[in-house]
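Participant: When you get a sec, could you give me coordinates for this:
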Amino acid sequence: MLNTDKNAEALIELTGVRKSFAAPEKGRIAVLQDIDLQVRRGEIVAVLGRSGCGKSTLLRIMCGLIPASSGKVLYRGRGVRKPLPGVSLVFQSFALFPWLNVLGNVELGLEALEVPPAERRERALAVIDMIGLDGFESAYPKELSGGMRQRVGFARALVVNPDVLLMDEAFSALDVPTSETLRTDLLDLWLERQIPTQAILMVSHSIEEALLLADRVIVLDSNPGRVKAEVPVTLKHPRDRESHVFRQLLDRVYTIMTTPVVPSEAELVRLARPTIGHRLPRVTLAQITGVLEEIHQPANAGSIDLPVLAETMQMEADNLLPILEALELLEFVSVAGRRVSITRHGRAFAAADIQQRKVIFGEHLLRRVPLAVHIRRVLDERPSQRAPSSRFLRELEDYLAEEEAERVLAVIIEWGRYAELFAYDHEAGIFSTENPGAEVKQ
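Facilitator: Predicted structure coming up:
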């Protein structure tokens, strides 16, 4: 049950799928665009992409939890308009009901399908045994470890005998040894055909995890999410992550994820006119500094392969790529394919003391991040040199959804305070120029 050809039956098929959400004063914000994707009988498909590219939204559309804005979503040739009994979803969080024991949580899906109590209990006990939870039927979630709670999540998904199993970063909340064990156990059940599932689609933040499990890897681009590339994986199980072929595949996927798609003419116009609504990556100053210092290490001579950097920093691609995006935005590094090189600005920052770093960071914020320039200009133009955060949040919501606008504002607050471009009172929600380190040149 692996490595199927393209003629295998498509259990789920997406054609031209788009998803957008309403945004105040901006119409709609596109999250997914023109997604064409098939999940075929007998295969495991992995979906990779940067945070915010719409991976989880895609899964929820596929299982009928939310509708697509346009395009076709088919399950066995029929349109998907509501949750389907033939498709199960395992969430990243354990999502268990704390007042129900293991048996009760597993039986829940069968109860919703109106399966008779006797059959319900028999099927639940069978899958609990199969998933490795025998003896814990009467235990409550609070009594279980993280790995055991996620096993309950898998049991609840599998007990309804789904054709297609969807997994939304199902192993990411677990520690490395636990996720490795659970991943191996699931793969064994799949390969030995102990589960009735005909296909698996998994969203992952780990390139290595995707390559260990999947027969195909789909890489999504972001803003909006769209299929960037498809990589077949024909290695036999069990796969050796240290083998030359596996490392080549790993490098190939890293390169795909870090190589930008050639923008359309409309996108070139947009990129040529940066706005305050630029989606700042979700990273901290500590992460920016830590990665830059590693690249600056004498042993690396200011240049390092992305997979090597990820291994050295013990980071998954989903966590490392936004940091590199921030470093590129600030002109501290350049990324070409899988190679990351420090710039002269990055070298200056890495070699500077604490106060010099603040000055350099502030200069690059004002040169490269329009939102930082806008906030500082508004403060300088006001007699009180103060402004409420709600003012900037409203402006961001002209470009971004509410939640994303709040996230971007939180990022610029951290970055701007570090550079001493402005102060911020969290309790009052007020920006000000109180206690700036030095006059700011604009």
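Participant: switch to C-alpha atoms for all contacts and neighbour counts from now on
Facilitator: Noted.
Participant: the strands in the stretch 151-300 of the chain, which residues?
Facilitator: 164-168, 199-203, 216-221, 226-232 (DSSP state E, counting those that start in this stretch).
Participant: between these, which one is nearest to residue 320?
Facilitator: Residue 320 lies closest, by C-alpha to C-alpha, to one member of the strands of the stretch 151-300 of the chain: strand 216-221, at 15.7 Å.
Participant: before we move on, the earlier item: make TSV out of the strands of the stretch 151-300 of the chain and add distance to residue 82.
Facilitator: Formatted as TSV, these follow (distance: least, C-alpha to C-alpha, whole Å):
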stretch	distance to residue 82
strand 164-168	15
strand 199-203	19
strand 216-221	25
strand 226-232	23
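Participant: how about CSV for those strands, with mean neighbour count and distance to residue 246 added?
Facilitator: Shown next, in CSV, are the strands of the stretch 151-300 of the chain (neighbours: other C-alpha atoms under 10 Å; distance: least, C-alpha to C-alpha, whole Å):
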stretch, mean neighbour count, distance to residue 246
strand 164-168, 24, 23
strand 199-203, 24, 19
strand 216-221, 23, 13
strand 226-232, 17, 12
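Participant: Residue 66: which of those strands is closest?
Facilitator: strand 164-168 (14.6 Å).
Participant: helices or strands up against the closest one?
Facilitator: helix 55-62, strand 87-90, strand 199-203 (3 or more C-alpha pairs under 8 Å, 6 or more residues apart in numbering; DSSP states H and E).
Participant: hmm, back to that, out of the strands of the stretch 151-300 of the chain, flag the one nearest residue 285.
Facilitator: Counting by C-alpha to C-alpha, and looking across all of those, nearest comes strand 216-221 at 25.0 Å.
Participant: ok and the closest one relative to strand 226-232, angle-wise?
Facilitator: 160 degrees (axes from the mean of the first three to the mean of the last three C-alpha atoms, to 10 degrees).
Participant: Also this sequence, please, to line up against the first:
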Amino acid sequence: MEVGIKDQMVTNSILEAEGIYFSYDNGYDVFENINIEAGQGKFIAIIGPSGIGKSTLLRILGGFLKPDRGTVRLLGKPLYEPIPEVALIHQSIVTFPWMDAKENVMLSMKTKDMSKNEMVEKAKESLSRVGLDGFEDLYPKEMSGGMRQRVAIARAFAADPYVFLMDEPFAHLDELTAEGLRQDIYNILFSGETPLKSVIMVSHNLTEVLELADEIYILNNIPATVVGKVEVTMARPRNPRSDEFNANLDMLYSYLTPPRKKK
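Facilitator: The predicted model follows:
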């Protein structure tokens, strides 16, 4: 019985991975023929059992790791190395303690042809976008964990990326802070006020995934493959306490069996 999730092909590709194979230096095979597409205006989630390689895949998608075989493309062009158009937000909150909020944000603009005054103004604009208007002079030690994560996200926005890669972005926040930040971030991501076109997030938190994602890729097996792809059709905003939400959640959990080594 369908409860809001259905198979769906992705079109209008912004970032895609085709035929990705990857092994560690010790010969351990991590991925086998991974194919993923992030379409225009889509929030993509990648889930799978712990240790399956979700964060590693995100680094391949961002050009930080080179696959053994296969290609990553941004807007149809091969991606071989990290570029400002693809921003990675780590699960650990990365802010530099000797810099205030605006200086942390300005780091992402160092390669741009901008004056210092222009960078300061853009940093303030990016901080305002994530709800930190008036906090640009605070140092990380003066901020809560949620505020520091907002600074990290503002820094990514300031680079004017086409794609956000988010690695467990809310993992180290308390649930109340994470819930508010999730809603704010989704609204900002596709507001039309930035060049952002797609988001890819990896997470072990299926409630978080179901609340945010338009499409979900499921990884499993050893080496990991895409064993399922689903589209979330529930209307927004999504209520995690609703019967429909919990029925969808049960369906997602059914995919997360322990990985089995392929013969």
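Participant: picking that back up, can you convert the helices and strands packed on strand 164-168 of structure 1 into JSON lines and add a column each for distance to residue 187 of structure 1?
Facilitator: Formatted as JSON lines, these follow (distance: least, C-alpha to C-alpha, whole Å):
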{"stretch": "helix 55-62", "distance to residue 187 of structure 1": "20"}
{"stretch": "strand 87-90", "distance to residue 187 of structure 1": "15"}
{"stretch": "strand 199-203", "distance to residue 187 of structure 1": "10"}
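Participant: The aligned residue in structure 2 for residue 190 of structure 1: what's it in contact with?
Facilitator: Residue pairing (TM-score structural alignment): residue 190 of structure 1 is matched to residue 189 of structure 2. Contacts for residue 189 of structure 2 (C-alpha atoms under 8 Å, 6 or more residues apart in numbering) come out as residue 196.
Participant: Minimum distance to residue 29 of structure 1: which of the strands of the stretch 151-300 of structure 1 has it?
Facilitator: strand 226-232 (14.1 Å).
Participant: Packing partners of the closest one?
Facilitator: Using 3+ C-alpha pairs under 8 Å, 6+ apart, strand 226-232 of structure 1 is in contact with strand 27-40, strand 216-221.
Participant: For residue 386 of structure 1, which of those is the nearest?
Facilitator: strand 27-40 (30.5 Å).
Participant: and that closest one with strand 199-203, angle?
Facilitator: Using the same axes, to 10 degrees, strand 27-40 of structure 1 lies at 140 degrees relative to strand 199-203.
Participant: Residue 143 of structure 2 corresponds to which position in structure 1?
Facilitator: Match for residue 143 of structure 2 (TM-score structural alignment): residue 144.
Participant: what about the helices in the stretch 151-263 of structure 2?
Facilitator: Ranges of helices in the stretch 151-263 of structure 2, per DSSP state H, counting those that start in this stretch, are 175-189, 206-212, 243-255.
Participant: Please work out which of those is packed deepest.
Facilitator: helix 206-212 (a mean of 19; mean count of other C-alpha atoms under 10 Å).
Participant: So what touches that helix?
Facilitator: By C-alpha under 8 Å, 6+ apart, helix 206-212 of structure 2 touches 43, 45, 47, 182, 186, 203, 216, 232, 238-240, 245, 248-249, 252-253.
Participant: Is the residue nearest to the spatial centre of structure 1 in a helix, a strand, or coil?
Facilitator: Nearest to the mean C-alpha position of structure 1, by C-alpha atoms, centre = their mean, lies residue 51 at 3.3 Å. Under DSSP: H, G, I helix; E, B strand; the rest coil, residue 51 of structure 1 falls in the coil class.
Participant: Spatially nearest residue to it, not counting backbone neighbours?
Facilitator: Closest residue in space to residue 51 of structure 1, ignoring its immediate chain neighbours: residue 318 at 6.4 Å, by C-alpha to C-alpha, 6 or more residues apart in numbering.
Participant: Which helix or strand lies directly C-terminal to the helix or strand harbouring the one you found?
Facilitator: Per DSSP states H and E: residue 318 of structure 1 is located in helix 317-329. Beyond helix 317-329 of structure 1 on the C-terminal side, the first helix or strand identified by DSSP H and E is strand 333-336.
Participant: other SSEs contacting the helix or strand that that next one is followed by?
Facilitator: Remark: after strand 333-336 of structure 1, the chain's next helix or strand is strand 339-342, criterion DSSP H and E. The contact analysis (3+ C-alpha pairs under 8 Å, 6+ apart) places strand 339-342 of structure 1 against helix 285-295, strand 303-305, strand 333-336.
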